[in-house]
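Engineer: Please find the sequence and the predicted model below.
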Amino acid sequence: MNDRTALVTGANKGIGKHIAEQLAAEGFTVLVGSRDAGRGQRAAEEIGGDARALVLDVTDINSVAEAAAQVEHLDVLVNNAGVSLSMAPPSEAGADEFRLTFETNVFSVVEVTNAFLPALRRAPHPRVVNVSSGTSSLTWSTGPNPQFAPGNAGAAAYRSSKTALNALTVFYAQELAEEGFKVNALAPGLRATDLNPTASASGGDPTEAAHGAVRLALLPDDGPTGTFFSWDGTPVPW
């Protein structure tokens, strides 16, 4: 086994798979988190290196506990798994859509992070990367020069869940700072994945976003924590 181990949730496809590939290329033993054992195994084989499938349904407490019990040491945790159920504004989305979205994008991050904290605490330089979204930025959503169209309240459940994830990032960073943790959030940009199937190939390459996540996973001890970065390393306003 390599000296460094990383876990990427939702790593059998999309940005998560590209993050896993790049961490494997950096010499990590990469645990490919996947709800489905077969898909996880296929992804691990395609990634190569020292990639290994780990059955992990982030929304299932028992699955999280069983996965954590198999990992003694963890250097990097990338909370990548996420869902976007619709582009509806809040009045059309309804409470059930918000509950389902927050279950995966927020509550499961708490479950997974807490379950793997003992393994992360055994690492000399533990790193946690939370894959968020630029659309979660309240500053970018409001102004004075909003990045997104004024009055556009679409994808309200997804965007608000990622705003909550940003808050969690800050709180974990504050709690764990004295233990040497670096906990940061990443805005990967619009990418051609299952969440954004219409993203253009020219502007939506997920490998580019993965580079941003890996950069945060490899932060030196004097690197930042409790911050929100774009895929290119530019700070994103909360």
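Structural biologist: Perfect, thanks for sending it.
Engineer: Only C-alpha atoms from now on, for both contacts and neighbour counts.
Structural biologist: Will do.
Engineer: where exactly do the strands run in this protein?
Structural biologist: Counting by DSSP state E, residue ranges of the strands within the chain are 5-8, 29-34, 50-55, 76-79, 127-131, 182-187, 228-230.
Engineer: how distant is the last one from the center of its chain?
Structural biologist: Spelled out, it's strand 228-230. 12 Å (CA atoms, centre = their mean, to the nearest Å).
Engineer: outside of it, which residues touch it?
Structural biologist: 134, 166, 184-189, 212, 235-238 (CA atoms under 8 Å, 6 or more residues apart in numbering).
Engineer: possible to save the residues you listed as a markdown table with neighbour count?
Structural biologist: Shown next, in a markdown table, are the contacts of strand 228-230 (neighbours: other CA atoms under 10 Å):
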| residue | neighbour count |
| --- | --- |
| 134 | 26 |
| 166 | 25 |
| 184 | 27 |
| 185 | 29 |
| 186 | 28 |
| 187 | 26 |
| 188 | 24 |
| 189 | 19 |
| 212 | 22 |
| 235 | 13 |
| 236 | 19 |
| 237 | 14 |
| 238 | 16 |
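Engineer: Take this one as well and set it beside the first:
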Amino acid sequence: MTTTLITGGNRGLGHEAARRLIQAGQTVWIGARDAENGRKAADRLGAGFVQLDVTDDASVNAAAETLRTRVGHLDVLINNAGILGEVTSPEEMTADQVRHVYETNVFGLVRVTRAFLPLLRAGSVPSVINITSGLGSFTLTHDPERVESHYVLAAYSSSKSAVTMLTMQYAKAIPDVRFNAVDPGQTATEFTGRLGHSVEEGAEAAVRIATLGPDTPTGTVTDRAGVLPW
């Protein structure tokens, strides 16, 4: 049976992906910074729970040790935890504001991936799915027909450009693990102020990759419609 860990899985897209993957027969663990909310979400879903703050080395390492002890392997890691950060114009933006966003969206992804690689290598067809965004696409942010071109979110958007490139570099450097990035698109969650398509639609790309098993590709960037331009 496939064992999957989803960071930031207590709400929004992570929660919906967890629900769908459990429905598909996977054993799902959700990681959340807030232990109380995380356990409540896990209980609702019928998932396992592990406290996991992606910005903290000790928390991430403890979560990896918990899964090593309880399960012994990991098949799919979904790096879903992310923050928007403080929205400010680029001319007023400070390095600390950017650093705050990168600490979760970029450095957190690196921290979690590194900690869980040994467990992934003990799994079957190990796969890492990184949640990126079309807001980090150079092509889409210059296309006036796309919603991505209507927002100026310098810290968040650039962090997602980094997520996509990190995914490609991992895929090139670590051929025994499949690495892919997926874009949920503008999804109606707390994160977007309830703007966009349904959370069910937003979770489709991640769920699709997470259920491909031996057919999982590596080094791809997709949304629910197909290949995402970059």
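Structural biologist: Arrived safely. The model shown is predicted, which means the values in this text are computed figures rather than measured ones.
Engineer: Let me have the strands of the first structure in a markdown table, adding distance to residue 176 of the first structure as columns.
Structural biologist: Listed next are the strands of the first structure as a markdown table, based on distance: least, CA to CA, whole Å:
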| stretch | distance to residue 176 of the first structure |
| --- | --- |
| strand 5-8 | 18 |
| strand 29-34 | 23 |
| strand 50-55 | 26 |
| strand 76-79 | 14 |
| strand 127-131 | 10 |
| strand 182-187 | 8 |
| strand 228-230 | 17 |
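Engineer: Distance from stretch 127-139 of the second structure to the middle of the chain?
Structural biologist: Distance, stretch centre to chain centre, for stretch 127-139 of the second structure: 9 Å (CA atoms, centre = their mean).
Engineer: So for residue 184 of the second structure, what's the nearest residue that isn't a sequence neighbour?
Structural biologist: Spatial nearest neighbour of residue 184 of the second structure, excluding adjacent residues (CA to CA, 6 or more residues apart in numbering): residue 202 at 4.4 Å.
Engineer: any idea how far residue 184 of the first structure is from the equivalent of that neighbour over in the first structure?
Structural biologist: Alignment note (TM-score structural alignment): residue 202 of the second structure maps to residue 209 of the first structure. Counting by CA to CA, to the nearest Å, the separation of residue 209 of the first structure from residue 184 of the first structure is 15 Å.
Engineer: any idea which helix is longest in the second structure?
Structural biologist: Counting residues, the longest helix found in the second structure (DSSP state H) is helix 154-173.
Engineer: Mean distance of that one to its aligned residues in the first structure, please.
Structural biologist: Its aligned residues in the first structure lie a mean 0.5 Å from helix 154-173 of the second structure after superposition (mean CA distance after the TM-score superposition for the first structure).
Engineer: Which strands and helices lie in contact with that helix?
Structural biologist: Using 3 or more CA pairs under 8 Å, 6 or more residues apart in numbering; DSSP states H and E, the elements in contact with helix 154-173 of the second structure are helix 95-102, strand 127-131, strand 178-182.
Engineer: Now do the contacts for residue 150 of the second structure.
Structural biologist: For residue 150 of the second structure, the contacting residues are 141, 144, by CA under 8 Å, 6+ apart.
Engineer: try the one 4 residues further on
Structural biologist: The neighbourhood of residue 154 of the second structure, defined by CA under 8 Å, 6+ apart, consists of 89, 90.
Engineer: I'm done for today, thanks for sticking with me.
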